[in-house]
Each structure stands twice: as structure tokens, then as C-alpha cells.
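1. Below are the sequence and a predicted model; questions follow.
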Amino acid sequence: MSPISARGFAVASATAVTTVGAVMGVAQGGAAQTADDAQATGGSTLLADLPAGAQAQVQTASLARQADAQAVAADATAKKTAEETARRQAAEDAVAKQKAAAAEAKAEKAQEEAEKAEKEAEERARTKADTATQSAAGSATFTQQASYSVAEVQAIARQIIPSGQFQCFSNIVDHESGWNHKAVNPSSGAYGLVQAYPGSKMSSAGADWRTNPATQIKWGLNYMNDRYGSPCDAWAYWQANGSY
């Protein structure tokens, strides 16, 4: 090794040289003299000026320092890489979570819309069936009798009123007339099963409105549909107000 390269190596390994100087200081006085001579020539000790054993120690210490520095740098790089990877993964996870939430919300909305469409279809089908039943019942003729039992009047009503609305219609008739098609309110003069006021209103359903319960039932159904929407809507109003 040349004196120039040795000098550069010694400068790069100042800490190691200092350590060697300390070792030489406790050695023979000749080593101390060498250090004094080095100070006199410029304050630096050339590696080539050191004994072979000291040179090995300097080189070993320098390499150890370099290895430590490289290890620290590698650790820092690894830590930075790990942090970057973690941040990237967290961002990807957040995006995936948002997409999953959006997909779930979309699926729920589609399910709600499907259920709504199904209910609307069922309601349309039920309304169509009720309309058909009502139309058939409205065009049906019932042989008039001289007298009727409650069961007979109710049987006629079941043929005219849509099945889903019959109970509501029955509830109103129970309260209004007790299924007596000739019932008269002594105060107002309201007449018949549904207590039409005046009773003559029922003539729009048939001239025999006074004596034919079928005519009164047809009129009452039309009245409830026109005014309230259905017998069940009319019954809800009756419950809230005590009359309809």
C-alpha cells in the first residue's frame, strides 16, 4: 500500500486510528515517539507507518464501522420500505372496503326495488281480481225474496263484496243496521243495511232498494269505494269517527 492511499485510509478511519493510538500509548515508548513524530510532521499517522499488527486492527475497526453503517442504512431502508408497503396496503384496503360497501348498498337497493315491484304487482293483480269479482257481482241478479235471514243477506254480500274487503264491510253493517235491510234510523231517517241518508240515494243501484238487500249491498260497496277508496278504508274512518 502506498503512503498516499494509506493516508486516505487513515483519514477515513479516524476513529479507528485513535483507538489504535490508545493501544500504542500503553505499549512501548517507541510507539509514543512515533505518534509524536507523526504530530510533528502534520498531525496525521499513515497506516504504512504503523506496525503490522496495528494496521490489521485499524483495518478491522474500519471495516466494522463500515459494516455497522451499512447495517443501519439497510435497517432504515427496510423500515421505510415496510412503512411504504403498509401505507399502500392500507390505501388498497380502504378502496376495497369502499367498493364492497358500495356494492352492498347497491344490492340492498336492488332488493328493495325488487320487493317493491313484487308488492305492486301483487296489488295490481289483487285489484284486477277484485274489480273482476265486483263487476261480475254487479251484473249478477238475485231473486228477490219476501223475507231474508241475516245469514241469507250475508251470503249475498259475500258474492258481491271482494273477499279481502268483506270483513270490513261486515263490520260497518254490523254497527249500522245489524244486517237488517229494512232498518230505519228514528232520528235521521237513514235506511237499509248501510244506513244510506236519505235512503232514496240507493235508487241509483236499483228501483227495489227498499226491499232488496242485494241492491243495497251494491250501492253500499260503490259508495265506500267512491268516498273512501274501499270498505276497509271506510271502516278505518268509522273507527276513528264513530260513523262514516
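-> Great, that's in hand. Numbers count the residues shown, from 1 in each chain.

2. Please count neighbours and contacts with C-alpha atoms only from this point.
-> Fine.

3. Against Ser44, how distant is Ala54?
-> 15 Å (C-alpha to C-alpha, to the nearest Å).

4. actually Ala82, not the one I typed
-> When distance is defined by C-alpha to C-alpha, Ala82 is 43 Å away from Ser44.

5. Could I get the full set of strands for the protein?
-> Applying DSSP state E to the chain gives no strands.

6. Among Ala82 and Ser44, which residue is more densely surrounded?
-> With neighbours defined as other C-alpha atoms under 10 Å, Ala82 and Ser44 compare such that Ser44 has more, 16 against 12.

7. Could you measure from that one over to Leu193?
-> Distance from Ser44 to Leu193, by C-alpha to C-alpha: 127 Å.

8. Repeat that for Ser135.
-> 21 Å.

9. more neighbours, those two?
-> Set Ser135 next to Leu193 and count neighbours by other C-alpha under 10 Å: Leu193 wins out with 26 against 12.

10. what about the residue nearest to the more buried one when sequence neighbours are not counted, how many residues close to it?
-> Of all residues not flanking Leu193 in the chain, His181 sits nearest, at 4.6 Å (C-alpha to C-alpha, 6 or more residues apart in numbering). His181 has 27 neighbours, counted by other C-alpha under 10 Å.

11. Check the one 4 residues further on too.
-> Residues near Asn185, counting by other C-alpha under 10 Å, number 14.

12. And Gln167, by the same measure?
-> 16.

13. Could you do Arg158 as well?
-> Residues contacting Arg158 under the criterion other C-alpha under 10 Å number 18.

14. Hmm, it is touching Gln167, no?
-> No. Look at Arg158 against Gln167 with C-alpha atoms under 8 Å: they stay out of range, at 9.5 Å.

15. give me every residue that touches Val153.
-> Contact analysis of Val153 by C-alpha atoms under 8 Å, 6 or more residues apart in numbering lists 179, 213-214.

16. another structure for you, compare them:
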Amino acid sequence: MRLSHARRNSLITGVTTLVVASAATAALAIPQSGHTVEVAAPAAAVSVDGKPVTDQGQADAAAAAAQAQAGQATQAKAQADAAAAAQAQAQAAAQAATQAQAQAQAQADAKAQADAKAQADAKAQADAQAAASRSQQRQNLNAAPTYSGTPQQIAAQMVPAGQLQCFSNIVFHESSWNPLAVNASSGAYGLVQALPGSKMASAGPDWRTNPATQIKWGLDYMNSRYGSPCAAWSFWQVHHWY
């Protein structure tokens, strides 16, 4: 490595000073009158690059270094605290979002349950009303007086007006309004072609000959199985049986 001229002279000067100072500290023995006198040379400060280095300078440098290190430590701690605070804030935001999502889900579940309950209640009420209507019709049939007239006239007295035409359509296609009609292949019997005909005994013991008994049983059957004679007629038109 090559040194510049100025740097080389500075090093030479520093070394020379160091040598002179070391020599000056040695004790000088001067013989005089048979006595030896030791003279202590004054201490000289060591210099490097022409600048004296003292104990006080070293202490100041050390203090400055310590102060700089303390400042760096303080700055690092402040950064760490800021990072920890940011992380805590992010965690708090995430927890708040999770809680909000859970609350929204709970509200949606509660609404779905309420809607399902409302639908179930409405269906139960409709079913109850339909059952009550059918029960009332059966009661009306059971309490009905003795009917007279043609089967069509008896039907007009027993079947609700809004359902009479549908009931008549079925009876016409099944038996042509003949209370003694018998299906040769199946054995179905009567106005409404009950199969077997003995089923109509639940409406009365005279089911074989009494049109009113057959109409009573047929109306109850249509209401129980299809909900009404018109619903039974709709089914009949598709399948040609009911």
C-alpha cells in the first residue's frame, strides 16, 4: 500500500515525538561531588498525527460513543413499540370484523328461523281451517234430513253450490247418474263407483240403493283425498279415474 507524502511525514513526526517523550521519562544520573542526583523529566503527551491524546479526550470520546449507543437503543425501542402498537391495532380490527360477521350471521339465522316458523304457522292454520271445513261438511251431511228427488236433485241439495258442477261431471262420467251401476271389469259400484262398493257402508247401511247415501260417501271421499270435488275433477281429467 502506498502512502501520500503528507501522511508519511505525519507518521514520522508522531513516532519521533513518541521516542523523545519516552527518553525524557528516564532518570538522569549526574555525578557531582560524589553524589548522584536523579532528575525526573516532565511527562510529555503522546501525539498521533501531530494531535496530543490525553485521558480527558479519551473519556470524552467514550462518553460520546456511549451517548450515541444510548440514542440508537432509544430509537430501536421506539420503533419496536410502534410496531407492537400497530400489530395490536390490527389484531383489534380483525377481532372487531370477526365479531361483526358473527353478529350478522346470528341475525340472518334468527330471521331464517322466524320466517320458517311463520310459514309453518301459516300452513298449520290453513290445514286446520281445511280440516274444520271438511268436518263441518261431514256434520252437515250427517245432520241432513231425508232427501227426495232424482240423484241430480239430491246432489244439488247436498253438495256446496261452488262444487256441484265438478261433482256432477265426475258422477256423469263414472255412472251416468245410475245408483245401481256396476263396472263389469273392476266391480266398482254406484253413482261414484266406489271400489269396492261396500266402502259406502260407512255413510249408511242402505248404500246399495239410496242415492243420498252414495252421494254423501262420494262427497266425503273427494274432500278427504283431494280437498274438494273440483280438485278431484282436475285429477280425473288427467287420469280418467280418481
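-> Right, received. Where do you want to start? On a predicted model such as this, the values are computed, not experimentally measured, just so you know.

17. ok, the contacts of Val153 of the first structure vs Gly8 of the first structure, which is closest?
-> Checking the contacts of Val153 of the first structure against Gly8 of the first structure with C-alpha to C-alpha, the nearest one is Trp179 at 122.4 Å.

18. For the closest one, give me its contacts.
-> Residues in contact with Trp179 of the first structure (C-alpha under 8 Å, 6+ apart) are 150, 153-154, 173, 193.

19. Try it again at 10 Å.
-> Trp179 of the first structure makes contact with 148-154, 170, 172-173, 192-194, 213, according to C-alpha atoms under 10 Å, 6 or more residues apart in numbering.

20. so which of the residues you listed comes closest to Ser163 of the first structure?
-> Ser170 (11.1 Å).

21. Burial check on that closest one, number of neighbours?
-> Using other C-alpha under 10 Å, Ser170 of the first structure is surrounded by 22 other residues.

22. Same check on the one 4 residues further on?
-> One way to gauge burial is a neighbour count; for Asp174 of the first structure, by other C-alpha under 10 Å, it gives 14.

23. Same question for Lys182 of the first structure.
-> Count around Lys182 of the first structure with other C-alpha under 10 Å applied: 15.

24. List the contacts of the nearest residue to it once chain neighbours are set aside.
-> Distances taken as C-alpha to C-alpha, 6+ apart put Gly192 closest to Lys182 of the first structure, at 5.0 Å, once the chain neighbours are dropped. By C-alpha under 10 Å, 6+ apart, the residues touching Gly192 of the first structure are 173, 176-185, 199, 202, 209-213, 216-217, 220.

25. Quick check: ChimeraX command selecting the buried ones in the residues you listed.
-> Selection of buried members from those for ChimeraX, criterion 16 or more other C-alpha atoms under 10 Å:
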select :173,176,177,178,179,180,181,183,184,199,202,209,210,211,212,213,216,217,220
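
26. Now, the contacts of Gly192 of the first structure that are in helices?
-> Among these, DSSP state H puts 173, 176, 213, 216-217, 220 in helices.

27. Please enumerate the helices of the second structure.
-> All helices of the second structure, identified by DSSP H, fall at 5-24, 55-142, 151-158, 161-175, 211-226, 229-239.

28. closest to Val37 of the second structure out of those?
-> helix 5-24 (15.5 Å).

29. Just name whatever secondary elements that closest one is in contact with.
-> strand 47-48 (3 or more C-alpha pairs under 10 Å, 6 or more residues apart in numbering; DSSP states H and E).

30. so what does the strand it packs on touch, helix or strand wise?
-> Here strand 47-48 of the second structure touches helix 5-24, going by 3+ C-alpha pairs under 10 Å, 6+ apart.

31. Could you check how far Gln195 of the first structure is from Gln165 of the first structure?
-> From Gln195 of the first structure to Gln165 of the first structure the distance is 19 Å (C-alpha to C-alpha).

32. out of those two, which sits in the busier spot?
-> Legend: neighbour count by other C-alpha under 10 Å for Gln195 of the first structure and Gln165, higher for Gln195 (26 against 17).

33. any idea how far that one is from Thr19 of the first structure?
-> Using C-alpha to C-alpha, Gln195 of the first structure is found at 120 Å from Thr19 of the first structure.

34. ditto for Ala64 of the first structure
-> Ala64 of the first structure is 13 Å from Thr19 of the first structure, by C-alpha to C-alpha.

35. Kindly state which residue of the first structure is aligned to Ala94 of the second structure.
-> Alignment note (TM-score structural alignment): Ala94 of the second structure maps to Ala90 of the first structure.

36. Ser230 of the first structure matches what in the second structure?
-> Under TM-score structural alignment, Ser230 of the first structure pairs with Arg225 in the second structure.

37. which ones are touching that match?
-> Shown in contact with Arg225 of the second structure (C-alpha under 10 Å, 6+ apart): 231-232, 242.

38. now do Asn171 of the first structure
-> For Asn171 of the first structure, the contact set (C-alpha under 10 Å, 6+ apart) comprises 178, 231-232, 235, 238-239.

39. which residues are in contact with stretch 83-97 of the second structure?
-> By C-alpha under 10 Å, 6+ apart, stretch 83-97 of the second structure touches 77-82, 98-103.

40. what do we get in the first structure for Gln139 of the second structure?
-> Under the alignment (TM-score structural alignment), Gln139 of the second structure pairs with Ser135 of the first structure.

41. in terms of contact, does its match touch Thr141 like I think?
-> No. Contact criterion C-alpha atoms under 10 Å: Ser135 of the first structure and Thr141 do not qualify, at 12.0 Å.

42. how far away is the most centrally placed residue in the second structure from Thr98 of the second structure?
-> Nearest residue to the geometric centre of the second structure (C-alpha atoms, centre = their mean): Gln105, 4.9 Å. To Thr98 of the second structure, Gln105 of the second structure is 11 Å away according to C-alpha to C-alpha.

43. just Ser228 of the second structure next, same as before
-> 54 Å.

44. quick one, which of those two is more surrounded?
-> Remark: of Ser228 of the second structure and Thr98, Ser228 carries more neighbours, 19 against 12, as counted by other C-alpha under 10 Å.
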